[in-house]
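**Q** one predicted model, sequence on top.
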Amino acid sequence: MNDILIAVILGIIEGLTEFLPVSSTGHLILAGHLLDFTGEKEKTFSIFIQLGAILAVVVFYWRRFLTIMRFNFKEGLNIIHIICAMLPAVVVGLLLHDLIKEYLFSPRTVVIALAAGALLLIYAEKKNHKVSTEDLDELTYKQAFRIGLFQCLALFPGFSRAGATIAGGVLSGANHKTAAEFSFLVAVPMMVAASGLDLFKSYEVISAADIDLFIAGFFSAFIVALIAIMSFLKILSKVKLTPFAYYRFILAAVVAVFMF
């Protein structure tokens, strides 16, 4: 299959799955193996096209980002909330980055993470918890930090950053919409930093001939992610997290049967 077509397919998969609690990285690893698009370049490509999905968040929430960047700490969501949510995963990610990329990017680890993440989604949905936060501006620093701790789980490929943070938000007392929107906002600095670090460490595996490939994946991820963000918030308010958990179980089982 043509490499540009593969890039577009993977970009569409990234855009569809990045903000759903189903693991975009897991889907990209599995799709890469099915399309015979593997290796160091594929790993870097998969991380780079996440920037396309992240750009969609910036476009969709540009007013909110402008408010955050005014550094107003007196009321509402501000930069400190974002920092509190970033710190745990940044520290753990810097310590384990090389080990994760070398040993955990495989279908076998994705299957395990898909199932583990599904259990977390079900637990978050079934646990009898009181909703104390119904808007982003009501989120506390403590809640933001707790969500950040859950985000560390997403360093395991296939667990899902969105799944971990949304479940963490719900378990911290936020309603589903607030948890999802905070997950989107935190994703921007987290993934820009992670992608920047990975590109810096992996620049040697990328050549000028790969530029078209990366651009095709980037823009297809951006366009699809814009649509996915709007759709997901509407779907989440109706179906909650459990259906996504069941999907993860089914996907893990199918992969286990056909690949092992």
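**A** Arrived safely. Numbers count the residues shown, from 1 in each chain.
**Q** alpha carbons only for contacts and neighbour counts from here, please
**A** Will do.
**Q** surely residue 131 is in contact with residue 175?
**A** Yes - using CA atoms under 8 Å, residue 131 makes contact with residue 175 at a distance of 5.9 Å.
**Q** ok, these two, which is more surrounded?
**A** Neighbour totals were compared for residue 131 and residue 175, and residue 175 leads with 20 against 13 (other CA atoms under 10 Å).
**Q** next, work out how far apart the closest residue to the more buried one other than its chain neighbours and residue 240 are.
**A** Leaving aside its sequence neighbours, residue 175 sits nearest to residue 134 (CA to CA, 6 or more residues apart in numbering; 5.5 Å). According to CA to CA, to the nearest Å, residue 134 and residue 240 sit 15 Å apart.
**Q** centroid-nearest residue for this protein?
**A** residue 161 (3.9 Å; CA atoms, centre = their mean).
**Q** surely residue 214 meets residue 46?
**A** No - applying CA under 8 Å as the test, residue 214 and residue 46 come out as separate, 9.2 Å apart.
**Q** with neighbour numbers in mind, choose between these two.
**A** Higher neighbour count among residue 214 and residue 46: residue 46, with 24 against 20, using other CA under 10 Å.
**Q** and that one, what does it touch?
**A** Each residue near residue 46 by CA atoms under 8 Å, 6 or more residues apart in numbering is listed here: 10, 25, 28.
**Q** just confirm the last one is within a strand.
**A** No - assessed with DSSP: H, G, I helix; E, B strand; the rest coil, residue 28 is helix; it does not lie in a strand.
**Q** how close does it get to residue 6?
**A** Counting by CA to CA, the gap from residue 28 to residue 6 is 11 Å.
**Q** picking up where we left off before, select from the contacts of residue 46 the one having the most neighbours.
**A** Neighbour max across those (other CA under 10 Å) = residue 10, 28 neighbours.
**Q** please name every helix or strand in contact with the lengthiest helix in the chain.
**A** Criterion DSSP state H: the longest helix present in the chain is helix 211-239. Packing partners of helix 211-239 (3 or more CA pairs under 8 Å, 6 or more residues apart in numbering; DSSP states H and E): helix 3-17, helix 40-48, helix 50-60, helix 176-202.
**Q** measure how the longest one sits relative to helix 40-48, angle-wise.
**A** On the basis of axes from the mean of the first three to the mean of the last three CA atoms, to 10 degrees, helix 176-202 is oriented at 140 degrees to helix 40-48.
**Q** got it, and the third one?
**A** Between the axis of helix 50-60 and that of helix 40-48 there is an angle of 10 degrees, by the same axes, to 10 degrees.
**Q** next one: the first one
**A** Put simply, helix 3-17 runs at 40 degrees to helix 40-48, going by the same axes, to 10 degrees.
**Q** another one to put next to it:
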Amino acid sequence: MLELWKSIVIGIIEGLTEFLPVSSTGHMILVGNAINFTGEKADTFEIVIQLGAILSVFVLYWRKVLRLFGIKDKNAPVSESGRSLNLLHILIGIVPAGLVGFIFRDYIKELFMPETVVIGLVVGGIFMIVGEKWNPPAKAKSMDDMTYKQSFYVGIAQILSLWPGFSRSGSTIAAGMLSGATRGASADFTFLMAIPLMAAATGYDLLKNFSVFTRDDLIPFATGFVVSFIVALLAVATFIKLVSKMKLTYFSYYRFVLAAIVLLVLVF
């Protein structure tokens, strides 16, 4: 049975870290190991409650989601390019990671351990610094200015985030900047793209592991989901603005320090 207090703690961690390029999965793995919240149920729980945080993005981005289906807000600003983000951009962005994640799902879940998180934190941090330091002049000022090619580059980079600790938002924002999008445009595209991707991953994981859960797990599961949603909803607006304006380099420094601390704990 999942313990209620542990599901609340993990839900808070997920809500606070999902929208920062520090790896919410990595943090949940580290905290989960620290409080003895591990095993097949815990791994599935950590994936599913991410949907709670992602739902908060839908609350914030619902107008942009409707625009993907051709339902436009007359008061919405027009992009400099005159283009508008559409469903094909999203599809191009999610297919690479979705396909790789589906094929190698079982192997990826075996990587859910502190040792692999340390590697992901460091390598992901380096990739973010590269994205911040060597990005070309931005041609895509907003998410609507992004091309299909840029969406594809972001989608390929998202494969890296399947390694725990690498960070989905960190890898995709860095890739967006390297492809010629601003930090803000890359962040907006990253968060919007997360909605269908995480919904699909959550649904598949629930169906795949439904048999391992009991009726007693329902309340802790639902509690963690709700906590993740509420915490993320309170934090999402601030964090998205922070990620859009704050250099990825600073988040990389945090990742390096956290990796060093975890490594010291593992060694000693």
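**A** In hand now; what should we look at? Please read all numbers here as calculations on a predicted model, not as lab measurements.
**Q** now the helices and strands packed on helix 211-239 of the first structure as CSV including distance to residue 169 of the first structure?
**A** Compiled in CSV, these are given as follows (distance: least, CA to CA, whole Å):
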stretch, distance to residue 169 of the first structure
helix 3-17, 19
helix 40-48, 24
helix 50-60, 18
helix 176-202, 5
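**Q** residue 244 of the first structure is nearest to which of those?
**A** Nearest of those to residue 244 of the first structure, taken as CA to CA: helix 3-17 at 11.1 Å.
**Q** distance from the chain centre to the longest helix of the first structure, please.
**A** 12 Å (CA atoms, centre = their mean, to the nearest Å).
**Q** check the mean deviation of that helix from the second structure.
**A** Once fitted to the second structure, helix 211-239 of the first structure is off its aligned match by 1.6 Å on average (mean CA distance after the TM-score superposition for the first structure).
**Q** any idea which helix or strand comes after that helix?
**A** Downstream of helix 211-239 of the first structure, the next assigned helix or strand under DSSP states H and E is helix 242-259.
**Q** whereabouts in the second structure does that following helix align?
**A** Per TM-score structural alignment, the counterpart of helix 242-259 of the first structure in the second structure is residues 249-266.
**Q** and the matching stretch, which residues are buried?
**A** By 16 or more other CA atoms under 10 Å, the buried positions in stretch 249-266 of the second structure come out as 249, 251, 252, 253, 255, 256, 258, 259, 262, 263.
**Q** to which residue of the first structure is residue 86 of the second structure aligned?
**A** So, by TM-score structural alignment, residue 86 of the second structure is matched to residue 78.
**Q** residue contacts, residue 135 of the second structure?
**A** 177, 178, 179, 180.
**Q** what lines up with the last one in the first structure?
**A** I take that to be residue 180 of the second structure. Alignment note (TM-score structural alignment): residue 180 of the second structure maps to residue 173 of the first structure.
**Q** how much space separates its match from residue 202 of the first structure?
**A** 39 Å.
**Q** more neighbours: the two, which one.
**A** Using other CA under 10 Å, the more surrounded residue of residue 173 of the first structure and residue 202 is residue 173, with 18 against 14.
**Q** for residue 74 of the first structure, grab the count of nearby residues.
**A** A total of 7 residues lie near residue 74 of the first structure under the criterion other CA under 10 Å.
**Q** that's a helix at it, yeah?
**A** No - secondary structure of residue 74 of the first structure (three-state DSSP): coil, not part of a helix.
**Q** for it, give its distance to residue 68 of the first structure.
**A** From residue 74 of the first structure to residue 68 of the first structure the distance is 12 Å (CA to CA).
**Q** how about residue 43 of the first structure?
**A** 32 Å.
**Q** same question, residue 106 of the first structure
**A** Residue 106 of the first structure is 37 Å from residue 68 of the first structure, where distance means CA to CA.
**Q** kindly report the same for residue 239 of the first structure.
**A** 30 Å.
**Q** same drill for the two, tell me which one is more crowded.
**A** Using other CA under 10 Å, the more surrounded residue of residue 239 of the first structure and residue 68 is residue 68, with 18 against 10.
**Q** for the more buried one, which non-adjacent residue is spatially closest?
**A** Closest to residue 68 of the first structure by CA to CA, 6+ apart is residue 78, at 4.7 Å.
**Q** same thing with residue 203 of the second structure?
**A** residue 48 (7.9 Å).
**Q** hmm, that neighbour is touching residue 208, no?
**A** No - assessed by CA under 8 Å, residue 48 of the second structure is found out of contact with residue 208, at 12.0 Å.
**Q** the two: which is more packed in?
**A** More crowded of residue 48 of the second structure and residue 208, by other CA under 10 Å: residue 48, with 23 against 11.
**Q** what's the match for residue 116 of the second structure in the first structure?
**A** Using TM-score structural alignment, residue 116 of the second structure sits opposite residue 109 in the first structure.
**Q** who touches the one helix or strand its match maps to?
**A** In the assignment (DSSP H and E), residue 109 of the first structure maps to helix 107-126. For helix 107-126 of the first structure, the surrounding residues in contact (CA under 8 Å, 6+ apart) are 22-23, 26, 29-30, 104, 156-160, 163-164, 167-168, 170-171, 240-242, 244-246, 248-249, 251-253, 255-256, 259.
**Q** also stretch 193-209 of the first structure?
**A** Stretch 193-209 of the first structure is contacted by residues 40, 41, 44, 47, 48, 50, 51 when judged by CA under 8 Å, 6+ apart.
**Q** where does that stretch end up in the second structure?
**A** Alignment note (TM-score structural alignment): stretch 193-209 of the first structure is matched to residues 200-216 of the second structure.
**Q** for the matching stretch, measure first residue to last.
**A** One end of stretch 200-216 of the second structure sits 25 Å from the other (CA to CA).
**Q** show me what counts as buried in that stretch.
**A** Result for stretch 200-216 of the second structure [16+ other CA under 10 Å]: buried residues 201, 202, 205, 206, 213.
**Q** gap between the last one and residue 183 of the second structure?
**A** Counting by CA to CA, the gap from residue 213 of the second structure to residue 183 of the second structure is 40 Å.
**Q** in which helix or strand does residue 31 of the second structure reside?
**A** Using DSSP H and E, residue 31 of the second structure falls in helix 24-34.
**Q** mean deviation of that helix from the first structure?
**A** Mean deviation for helix 24-34 of the second structure: 0.4 Å (mean CA distance after the TM-score superposition for the first structure).
**Q** packing partners for that helix?
**A** Using 3+ CA pairs under 8 Å, 6+ apart, helix 24-34 of the second structure sits against helix 4-17, helix 40-68, helix 114-133.
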